[in-house]
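Peer 1: sequence-free structure coming up:
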């Protein structure tokens, strides 16, 4: 039986004029027939979930290495949490929830093993070969490195999803700004993503959802680890106020429930703050289309001044007490050594990267191009795979605990 989901009016009345319209997408690099059952953004979301890169997030570190405990967040659990918050924001603002979710689900694809430690190490190693940027690497994964489909490399995602991926933190071409990473400029030559404009509101809510998720959940993981205590959180005005509210209402609440009640209230207050700010910006700018959002000249989904200050306090607190804690720094040093050792080994002997790399002439490439091949391979590793590879190639592998 033939049918067209648009005839059902699915979602068309729910989206506001400023939302991205999946039925009027700017299309894909390689043209494909439309699906009779799913919108373009639903198809993107589904393709993202079924990738190898998505599955690998399960074994990539958020803050702590995976084998320190099963209850700490990984890149995968963090990504799912970001997607949930992004959908909630999108629904409140009458945006396309599938696009917001898709951008949230793909936003961490390019992260290396060992979290930001691996990214910093790889950026240093690639300093003379184009550097390393996890957003640019995410784009490479979904446009080149995932090789699953018969007719194209990558996932052939829609323009709107790719735009949201590379610009969810704002325009990339700005006066006095950083140079645009080469993988993004290379792709942009054949598929212009409007690097000088802001992104859709769907991508903007995915970006702020990322901040909300890791601010809250890194505190939660820090408390689980014992590196942060509830008493230490008293120096954060927002968290202190929430702790007082919970303790006043539930004076005998045991600590695990107390922590959860604080975290859920933190997420709620931050989400509601963003909704209020975005609604005020929409009323002030009155965008009649998603393109008017892109050309508004500023981000429309962001924190109020009060919560910008709270966000800054939380980030400072986390850097001081968690990310730079001596125990974490010791693990970071060990993880950095693993990345450095593997990079050097693969540069010297590309065949060590496995059968796929034995007969493609990598060793004959100029050093810069060889380094980029090694970058792609190393960035795709999970924590567990990187540790296993190091143990296979070296006599001693640092302990990450």
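Peer 2: Nice, I can see it. No experiment lies behind these values; they were computed from the predicted model shown.
Peer 1: When you work out contacts or count neighbours from here on, use the C-alpha atoms and nothing else.
Peer 2: Will do.
Peer 1: measure residue 221 to residue 142 for me?
Peer 2: 30 Å (Cα to Cα, to the nearest Å).
Peer 1: Who has more neighbours out of those two?
Peer 2: residue 142 (24 against 20; other Cα atoms under 10 Å).
Peer 1: where's the closest residue to that one other than its chain neighbours relative to residue 145, distance?
Peer 2: Excluding the flanking residues, the one nearest residue 142 by Cα to Cα, 6 or more residues apart in numbering is residue 154, at 4.6 Å. Distance, residue 154 to residue 145, using Cα to Cα: 6 Å.
Peer 1: do the same with residue 171
Peer 2: Counting by Cα to Cα, the gap from residue 171 to residue 145 is 25 Å.
Peer 1: excluding its backbone neighbours, what's nearest residue 239?
Peer 2: residue 233 (6.4 Å).
Peer 1: List the buried residues in stretch 108-126.
Peer 2: Neighbour counts over stretch 108-126 (16 or more other Cα atoms under 10 Å) mark 108-123, 125-126 as buried.
Peer 1: So which of those belong to strands?
Peer 2: When the buried residues of stretch 108-126 are checked against strands (DSSP state E), there are no matches.
Peer 1: mind listing which of those are in helices?
Peer 2: If you go by DSSP state H, those have 115-123, 125 in helices.
Peer 1: Format these as a markdown table; extra columns: distance to residue 273.
Peer 2: Converted to a markdown table, those look like this (distance: Cα to Cα, whole Å):
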| residue | distance to residue 273 |
| --- | --- |
| 115 | 29 |
| 116 | 28 |
| 117 | 31 |
| 118 | 33 |
| 119 | 31 |
| 120 | 32 |
| 121 | 36 |
| 122 | 36 |
| 123 | 35 |
| 125 | 40 |
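Peer 1: Below is an additional structure, to be compared with the one above:
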């Protein structure tokens, strides 16, 4: 029997906790649309993100290692998919709106630049006198302005709760009514799950990629509490694994441990803080209490692991070389298109009068894949080969 949207919403809402975002309370879209007969609003949001051009380009954007070093390493798209999976797992276990958590996760890196954080840092420097640049805000620009897929509106016209969920804590969204609402209401628990899922995903998979690349060594990890705990458990259960399967089993245990600890802590605080409504969540948020955190001792172990990754992997000489090269490419492209705006595609160029040349150049460069940025830089005389 086919169910209509109201029946689907009713069934979905029956699974939600009292403090979750209900399927029929996702907020209006900026541009009114007729509801779909059998697809609920957040289903449409998720699909719009997945079908967007920016989402598809993530497959050729750097996570840690640029695409040219090999095909077995995470890129920005595979990272996003891992974040989405963890977000949905956490939300489902906690009785939250898993569609909302998943959609926020799928959209969270749409605005990331080529060459990872190095590209973001360079664009931030270049745009410091022109309104700045931050990839989370760029993700919002993409879903509200830059995507051109629909005849009736710019962007993706996502639901209010999806847009608010993409807004990060501490960021300034001046001139935005939704930004003010996000500040007043605080983040939903679904948005917090997507946020911590990002950290869990990259902490685990960057170790996997770092070991496979040879930039990390097993001997360097043995003194880290979180890693040694996972190793001990896997060796007890599976004493005769090959090294490759052993490493992947430990990393899987690491991921499961972080997810499980986070779920337990959130559930415990919901009980201890007597949270029964979204208003209760916001009250604690306004008091500076964050519900989505690890247990204190476990959190120290996570911070130890992240500090190790920063010093050993993210600051590895070979990673620094490619990052610096990426920064140089971004800088070269920015100044090239600033001098020759006629080379910018019309979809970007048409906003120069209203938003300024630098912002339009920034939008164009930020949207490039690593590969396309290298090709364009090469065409203007920049030696771009990254090893």
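Peer 2: Sure, I can see it. These numbers come from a predicted model, not from an experiment.
Peer 1: Quick one: map the residue nearest to residue 239 of structure 1 onto structure 2.
Peer 2: Taking TM-score structural alignment, residue 233 of structure 1 has residue 221 as its aligned residue in structure 2.
Peer 1: Neighbours of that match, how many?
Peer 2: Burial measure for residue 221 of structure 2: 16 neighbouring residues, criterion other Cα under 10 Å.
Peer 1: and the residue nearest to residue 239 of structure 1, how far is that from residue 243 of structure 1?
Peer 2: 9 Å.
Peer 1: Then residue 78 of structure 1?
Peer 2: From residue 78 of structure 1 to residue 243 of structure 1 the distance is 23 Å (Cα to Cα).
Peer 1: and if you look at residue 42 of structure 1?
Peer 2: 39 Å.
Peer 1: With residue 67 of structure 1 instead?
Peer 2: Noted for residue 67 of structure 1: a distance of 30 Å to residue 243 of structure 1, by Cα to Cα.
Peer 1: again with residue 399 of structure 1
Peer 2: Distance from residue 399 of structure 1 to residue 243 of structure 1, by Cα to Cα: 36 Å.
Peer 1: next one: residue 135 of structure 1
Peer 2: Counting by Cα to Cα, the gap from residue 135 of structure 1 to residue 243 of structure 1 is 36 Å.
Peer 1: do the same with residue 22 of structure 1
Peer 2: Residue 22 of structure 1 is 42 Å from residue 243 of structure 1, by Cα to Cα.
Peer 1: swap in residue 372 of structure 1?
Peer 2: 48 Å.
Peer 1: more neighbours, the two?
Peer 2: Comparing residue 372 of structure 1 with residue 243 by other Cα under 10 Å, the one with more neighbours is residue 243, at 20 against 17.
Peer 1: Show me what that one aligns to in structure 2.
Peer 2: That one, residue 243 of structure 1, aligns with residue 231 by TM-score structural alignment.
Peer 1: I figured its match hits residue 250, correct?
Peer 2: Yes: if you go by Cα atoms under 8 Å, residue 231 of structure 2 and residue 250 touch, sitting 5.8 Å apart.
Peer 1: Centre of the chain to the lengthiest helix in structure 2, how far?
Peer 2: When structure 2 is parsed with DSSP H, its longest helix is helix 243-272. Taking Cα atoms, centre = their mean, to the nearest Å, the mean C-alpha location of helix 243-272 of structure 2 is offset from the chain mean by 19 Å.
Peer 1: Give me the packing partners of that helix, helices and strands only.
Peer 2: Contacts defined by 3 or more Cα pairs under 8 Å, 6 or more residues apart in numbering; DSSP states H and E place helix 243-272 of structure 2 against helix 76-93, helix 189-213, helix 225-237.
Peer 1: counterpart of residue 269 of structure 2 in structure 1?
Peer 2: Under TM-score structural alignment, residue 269 of structure 2 pairs with residue 281 in structure 1.
Peer 1: Many thanks, we can stop here.
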